[in-house]
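1. Just the structure for this:
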Amino acid sequence: MIAVFPSLATRAADAVEEMDRPDADLQRLERTYAQFWLVNAVVSGWRRNYVRYLRPIFAASGGGTLLDIGSGGGDVPRCIARWARRDGFALEITAIDPDPRAHAFASALPALPGLSFRQAYSSELVAEGRSYDVVISNHMLHHLAPAELLALLADSRRLGRKLCLHSDIERSRWAYALFSVGTLPFFPGSFIRADGLTSIRRSFTAAEIAEVTPQGWQSLQQRPWQNLLVYPPFARGDDRRAG
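-> Predicted coordinates for the structure are as follows:
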């Protein structure tokens, strides 16, 4: 089966995900947003990120502020809002996405205390002089051109007072094979399977992301098949990868 898969030796940086197309079918797109929570719950590792990286920061002051860049359907910030409330933290989350379709979908979901959505780029918040205790993104880095990636990380450092944490998929033949097989019977009528496979093809390996990571940032490999970019470098390097 793996023999018929496309070569993953190099990034498919020019591949385009269907949901990113301006003329994407709106019904399929909204179904994709609605199904993101399940995919992210299985593969993105944000519960682990919350416990390891975010919760200690919020615990120190009883709460704080968080910015999620490229929030898509809003499932990740909604999970973080629930975890923080369960832990008794007074956390204010701002989730931004420049795509009006993503913003409309996320904004239409039932409100959660402390969570707000905004249609914006990170550069707009920098221009406004905004700042947050924590800045995060989920599965966004592979969407960016090299100059856009560096601009995002520069914006993050200006916006984040205590921690910047960007999580993305790591390109791997095993990741591609398992996602291809595991999603085959599921997610009808959405872009989840096709775009997920394209995302893996577009993503960085651990070595590639470490090579483009600017000085001062730390590149970590988190299993299975996740890359993290962290600023400032994380002291407890139990899953550390040189960056």
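2. hey, let's count contacts and neighbours off CA atoms from now on
-> OK.
3. Pro233 and Asn227, how far apart?
-> Taking Cα to Cα, to the nearest Å as the measure, Pro233 falls 14 Å from Asn227.
4. Could you do Leu112 as well?
-> Distance of Leu112 to Asn227, given as Cα to Cα: 29 Å.
5. These two - which one has more neighbours?
-> Neighbour count, other Cα atoms under 10 Å: between Leu112 and Asn227, Asn227 has more, with 28 against 13.
6. what's in contact with the helix or strand where that one lies?
-> Per DSSP states H and E: Asn227 is located in strand 226-231. Strand 226-231 is contacted from outside by 44, 157, 163-170, 205-206, 209, 213, 216-222, using Cα atoms under 8 Å, 6 or more residues apart in numbering.
7. can you count the residues close to the nearest residue to Phe89 once chain neighbours are set aside?
-> Distance criterion Cα to Cα, 6 or more residues apart in numbering; nearest residue to Phe89, sequence neighbours excluded, is Gly63 at 4.5 Å. Neighbours of Gly63 under the rule other Cα under 10 Å: 20.
8. do Trp225 as well
-> Each residue near Trp225 was counted by other Cα under 10 Å, and the total is 19.
9. In contact with it: list those residues for me.
-> Listed by Cα under 8 Å, 6+ apart, the contact set of Trp225 reads Ile169, Glu170, Arg171, Ser172, Ala175.
10. These in strands, which ones?
-> Among the contacts of Trp225, DSSP state E puts Ile169 in strands.
11. Also this sequence, please, to line up against the first:
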Amino acid sequence: MDLRQRDTRLQELMDDPGCDPRVLDRTFRRFAVVNALVSGWRAVWRTHVVPALPPSGRARVLDLGCGGGDLARSLVRWAGSDGFSLEVVGVDPDERAITAARRSTARGVTFRQASSTDLVAAGERFDVVVSNHVLHHLDDDARAAFLADSERLATGRSLHSDIRRSRQAYRAYALASPLVSAGTFVRVDGLRSIRRSFTVPELQEVLPAGWTAERAAPHRVLAVRDA
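-> Below is the predicted model:
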């Protein structure tokens, strides 16, 4: 497997509008397990989100491309444990994702079928804007628009987390994913995601001025911008 360059020709199975809806639903549900194991967001919450919260400890956070909603729910749970009060809005333009996200409710979290452009047009503003596993899905034009919208929506920090492509990440996921992928797209799409994802220098090269690409564990890359 040649991982020296991004393979942007690959399409993830769940991105197919005609994919099996039952398998897709199981995939959204399984993301809560997969992301807890591989996304590193618990550490990112402490190192990158908490320092960006207002001094009052009360904040409005936007999760762009929220998928099944597990990150939005986790942020509210961690905030409560650490003495903060968050209102988290999770948005996704895919109706299937929002349907899955709304099946599990959490106090302080709302889900909407919307794009970042819709929110900009509506004049929405948030203290912190985040996303997980979105950047590698986007082509150059879509990524530029997504990041520009993120800048307009965030009064404080924009923080987008994604996979950091490497042989080690690919091998580790190939070995571990069968344990949680039965009946889902998790294994195939995860491996394709790694092949589509950025290294830190690659991401820094395509980020607009004012953004910084950072390395994070495990096998993660962050795009960060402070307003």
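12. what's the TM-score for these two chains?
-> Once the chains are overlaid, their TM-score stands at 0.96 when taken by TM-score structural alignment, normalised by the length of the second structure; 227 aligned residues with a Cα RMSD of 1.2 Å.
13. re earlier: which position in the second structure aligns with the residue nearest to Phe89 of the first structure?
-> Under the alignment (TM-score structural alignment), Gly63 of the first structure maps onto Arg58 of the second structure.
14. Make sure that match is actually in contact with Phe84.
-> Yes. Here Arg58 of the second structure lies in contact with Phe84, judged by Cα atoms under 8 Å, at a distance of 6.1 Å.
15. joint contacts of those two?
-> Common contact partners of Arg58 of the second structure and Phe84 (Cα under 8 Å, 6+ apart): none.
16. mind listing the helices in the first structure by residue range?
-> Using DSSP state H, the helices of the first structure run over residues 26-43, 46-49, 55-61, 75-86, 100-108, 122-127, 146-159, 173-182, 192-202, 206-212.
17. which other residues reach stretch 31-46 of the second structure?
-> 68, 70-71, 75, 78, 162-163, 180, 186, 216-218, 220.
18. ok, now with 7 Å
-> With Cα atoms under 7 Å, 6 or more residues apart in numbering as the test, stretch 31-46 of the second structure has contacts from Asp70, Ala217, Pro218.
19. Now flag whichever of the residues you listed is closest to Glu124 of the second structure.
-> Asp70 (22.2 Å; Cα to Cα).
20. Burial check on that closest one, number of neighbours?
-> 20.
21. Find the centremost residue of the second structure, please.
-> Asn132 (1.0 Å; Cα atoms, centre = their mean).
22. Next up, the contacts around it.
-> His160, Ser161, Asp162.
23. Can you give me the distance of it to Val89 of the second structure?
-> With Cα to Cα as the criterion, Asn132 of the second structure and Val89 of the second structure are 14 Å apart.
24. before we move on, what about Arg77 of the second structure?
-> From Arg77 of the second structure over to Val89 of the second structure (counting by Cα to Cα), the distance is 14 Å.
25. And Met14 of the second structure? What does it align with in the first structure?
-> Aligned partner of Met14 of the second structure by TM-score structural alignment: Met19.
26. Share the number of residues neighbouring that match, please.
-> 20.
27. OK, contacts around it?
-> When contacts are counted by Cα under 7 Å, 6+ apart, Met19 of the first structure touches Leu29, Phe191.
28. mind checking how far the counterpart of Leu135 of the second structure in the first structure is from Trp37 of the first structure?
-> For Leu135 of the second structure, the aligned position in the first structure is Leu141, judged by TM-score structural alignment. From Leu141 of the first structure across to Trp37 of the first structure, the span is 19 Å (Cα to Cα).
29. okay, the two: which has more neighbours?
-> Neighbour count, other Cα under 10 Å: between Leu141 of the first structure and Trp37, Leu141 has more, with 26 against 17.
30. contacting residues for that one?
-> Leu141 of the first structure touches Leu149, Asp168, counting by Cα under 7 Å, 6+ apart.
31. rerun that using 10 Å as the cut-off
-> When contacts are counted by Cα atoms under 10 Å, 6 or more residues apart in numbering, Leu141 of the first structure touches 70, 148-150, 152-153, 166-169, 202-204, 209, 227-229.
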